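Asker: Have a look; sequence and predicted model below, questions after that.
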Amino acid sequence: MKKLKAYDRQAAVDYAQKWALSRNPKYMDYEDWGGDCTNFISQCLIAGRIPMDNIGENVLKKWYWYNDKLRTPTWTAAEPFYKYIVGNNNKNSENFGIYARNADYNELEIGDIAQLVYEGRAYHSMIISKVILEGEYLIDYLECQHTYDLLDYPLSLKEGEKRYIKILGYYNY
């Protein structure tokens, strides 16, 4: 039986905060081709020890970036990323890679993902970088993003419908 491996949330957020206002030269920048937000989030997940997934029946069931010509749309585009990340695994799955689910606002932690959605489709991805509490009460979250680069920006100031994704870990063989 496969075992769920831990996601290093702090490492993902450390990467996000380091690169939120610049670009890691190891990766392509997609700012001029529709935006770099989901590419940035994918990089954060890799930094959080989630391995690339090149085991799937088609490119929408894989998640990887080796170079600009050898990558999946799930790595760089918000809606394919969402469909991959929440559809890749379930408790009885034999899939390799990330294990995530839809989440409620109040259950987010650092390293989880928020997306902006229009007419049911995601068009922007962000990573939660801080949880702001007053005592035990949740006040807000801060997020990092590319495409209108932001470092530790209040999620409450992002306009529009939002969707939340809880990263639970990953499976490998």
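Answerer: Thanks, I have the structure now.
Asker: can we go C-alpha only for contacts and neighbour counts from here?
Answerer: OK.
Asker: residue boundaries of the helices in this structure?
Answerer: For the chain, helices defined by DSSP state H occupy the ranges 9-19, 37-47, 73-76, 78-87.
Asker: Identify the residues contacting the first one?
Answerer: Under the criterion C-alpha atoms under 8 Å, 6 or more residues apart in numbering, residues 40-41, 44-49, 110-112, 127-129, 144-145, 151-152 lie in contact with helix 9-19.
Asker: let's see 10 Å
Answerer: Here helix 9-19 makes contact (C-alpha atoms under 10 Å, 6 or more residues apart in numbering) with 20, 24, 40-50, 109-112, 126-130, 143-146, 149-152, 167, 169.
Asker: buried ones in it?
Answerer: For helix 9-19, a neighbour-count test (16 or more other C-alpha atoms under 10 Å) marks 9, 11-17, 19 as buried.
Asker: out of these, who's nearest N54?
Answerer: Within the buried residues of helix 9-19, the smallest distance to N54 is 20.7 Å, found for A12 (C-alpha to C-alpha).
Asker: Could you check how far the closest one is from V59?
Answerer: 24 Å (C-alpha to C-alpha, to the nearest Å).
Asker: try this one next to it:
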Amino acid sequence: MGDQKEISAEWKAIIFDYVSRMNEVMLNRSVEMLVGLTDFEQQKRIERCLKALGERELREGIKPVRSEMRARIERIQLVRGELLTDLAVHQIRTFEQRNLTWTEEKIERERVGFIRSGRDWRISRVRVLVDEAMLAATWHQQMQEVPLDEEENLKTQSIPRPYMNPQAVHGFKSRLWPGVGNSEDYRWDEIGRRSEYRREEVVAYAERWWNEPNPSYENFEVNCTNYVSQCIFAGGAPMNYTGRRDLGWWYRGQLNKQEHWSYSWAVANSLQKLLSQPRGYGLRAQNVERPEQLRLGDVICYDWDGNGRFGHNTIVTAFTPEGMPLVNANTVSSRHRFWDYRDSYAWTEQTRYKFFHITDEF
């Protein structure tokens, strides 16, 4: 195999070339830059993504003006002569609309394989390690979500009043949950006082934690809905603690090696169902028809295949010059990403959305 330092230098040069070439592909929307990529499945995914982006940009009058990619090596292993490299690719892209610009970021993870070809290394395959749809089905199974009808349960369950929101950013677990039922300072005021949804605080929280987990919460493999719930909670939305995973909207974390949170807190489809249901108190939302009707701190839900099962959620954190939402998200960590997700490998022609405007008072 030769000297390890020499191999490392060769490998780094190929990684640099691969990342540079992909950066040019995304900036110029040119499939010609894919010449030499022998992983044809990945080539098809990229071509499909470029087509969808081109259609969006033509419709919206958007122009990509700058693109930068930074790759962090997370793992290297040599398996039967193939060098497998796990990369975290941080993409920073600037777009222009009406002579005004905005910058979006996302961090995607890929496994790039290299094999020897004579004296050189060449790319043998590219595998996307995480996309917004890849893990959703497995996550639903792991959570063992039961599709119960909440309205029927509300008729028979004795539901505690919602908890008011403490400072959620630091020391969350120890302050809010010293034990079930003894957080009286945060209970709904019996005289009917309501809290406001503080949209600026939602955005501040979403910006702070978009690319790293808040240690006050569990970090899930599929973390999009957990992240969105944290953002909503940071904005003043009260938890509705029921002690039942299929009912309410609440989080307690890991206690005695057991998971304690509601499906609606952590599972995309369950949060969508919760926001769809009318209620007189607690976290409530209005389903609006168009994305431009949303405000900061509102929620978008994504049904990738159009089959009624929603597998991803995002939080609105900014707007384009034309007033279209830009969103933050987790699983694939994203900041100020255009709301329609046409740049995602998860997106299909069948993708459907729900747009939820969170109420201003709880």
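Answerer: That came through fine. This is a predicted model, so every value here is computed, not measured.
Asker: returning to that earlier point: return the members of the contacts of helix 9-19 of structure 1 classed as buried.
Answerer: 20, 40-50, 109-112, 126-130, 143-146, 150-152, 167, 169.
Asker: Tell me where structure 1 has strands.
Answerer: For structure 1, strands defined by DSSP state E occupy the ranges 65-67, 70-71, 97-103, 113-118, 121-134, 137-145, 150-154, 161-171.
Asker: May I see these organised as JSON lines, with distance to K83 of structure 1 added?
Answerer: Putting the strands of structure 1 into JSON lines (distance: least, C-alpha to C-alpha, whole Å) gives the following:
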{"stretch": "strand 65-67", "distance to K83 of structure 1": "17"}
{"stretch": "strand 70-71", "distance to K83 of structure 1": "16"}
{"stretch": "strand 97-103", "distance to K83 of structure 1": "10"}
{"stretch": "strand 113-118", "distance to K83 of structure 1": "12"}
{"stretch": "strand 121-134", "distance to K83 of structure 1": "10"}
{"stretch": "strand 137-145", "distance to K83 of structure 1": "20"}
{"stretch": "strand 150-154", "distance to K83 of structure 1": "25"}
{"stretch": "strand 161-171", "distance to K83 of structure 1": "11"}
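Asker: check contacts around the most centrally placed residue in structure 1.
Answerer: Central residue of structure 1 (C-alpha atoms, centre = their mean): I41, 4.3 Å from the mean position. For I41 of structure 1, the contact set (C-alpha under 10 Å, 6+ apart) comprises 12, 15-16, 47, 75-76, 78, 81, 111-113, 125-127, 144-146.
Asker: rerun at 8 Å
Answerer: I41 of structure 1 neighbours (C-alpha under 8 Å, 6+ apart): 16, 125-127, 145.
Asker: Could you export those residues as CSV, including distance to Y118 of structure 1?
Answerer: Shown next, in CSV, are those (distance: C-alpha to C-alpha, whole Å):
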residue, distance to Y118 of structure 1
A16, 25
S125, 12
M126, 15
I127, 18
Q145, 18
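Asker: tell me the two of those that are most distant?
Answerer: Farthest pair in the contacts of I41 of structure 1, by C-alpha to C-alpha: A16 and S125, 12.4 Å.
Asker: between these two, what contacts are shared?
Answerer: Residues touching both A16 of structure 1 and S125 (C-alpha under 8 Å, 6+ apart): 41, 145.
Asker: which part of structure 1 lines up with the top helix by length along structure 2?
Answerer: Longest helix in structure 2, counting residues (DSSP H): helix 4-28. Aligned by TM-score structural alignment, helix 4-28 of structure 2 corresponds to no residues of structure 1.
Asker: Which residue numbers in structure 1 does the very next helix or strand once past that helix align to?
Answerer: With elements assigned by DSSP states H and E, the helix or strand that comes after helix 4-28 of structure 2 is helix 40-60. For helix 40-60 of structure 2, there is no aligned range in structure 1, judged by TM-score structural alignment.
Asker: List the buried residues of helix 40-60 of structure 2.
Answerer: Within helix 40-60 of structure 2, the residues that count as buried by 16+ other C-alpha under 10 Å are 42-43, 46-50, 52-54, 56.
Asker: and the counterpart of N226 of structure 2 in structure 1, how far is that from K5 of structure 1?
Answerer: Aligning on TM-score structural alignment places N226 of structure 2 opposite N39 in structure 1. Relative to K5 of structure 1, N39 of structure 1 is positioned 23 Å away (C-alpha to C-alpha).
Asker: The two: which is more packed in?
Answerer: Legend: neighbour count by other C-alpha atoms under 10 Å for N39 of structure 1 and K5, higher for N39 (25 against 16).
Asker: I55 of structure 1 is nearest to which of the strands of structure 1?
Answerer: For those, proximity to I55 of structure 1 was assessed by C-alpha to C-alpha; strand 97-103 is nearest, at 8.5 Å.
Asker: residues in structure 2 aligned with the closest one?
Answerer: Strand 97-103 of structure 1 corresponds to residues 282-288 in structure 2, going by TM-score structural alignment.
Asker: against structure 1, where does the strand or helix carrying Q142 of structure 2 fall?
Answerer: Using DSSP H and E, Q142 of structure 2 falls within helix 136-143. Helix 136-143 of structure 2 lines up with nothing in structure 1 when matched by TM-score structural alignment.
Asker: which residues touch the nearest residue to the match of N226 of structure 2 once chain neighbours are set aside?
Answerer: Once flanking residues are discounted, N39 of structure 1 sits nearest to T76: 4.4 Å by C-alpha to C-alpha, 6 or more residues apart in numbering. By C-alpha under 8 Å, 6+ apart, T76 of structure 1 lies in contact with 36-39, 42.
Asker: Quickly note the distance from T76 of structure 1 to H124 of structure 1.
Answerer: For T76 of structure 1, the distance to H124 of structure 1 (C-alpha to C-alpha) stands at 10 Å.
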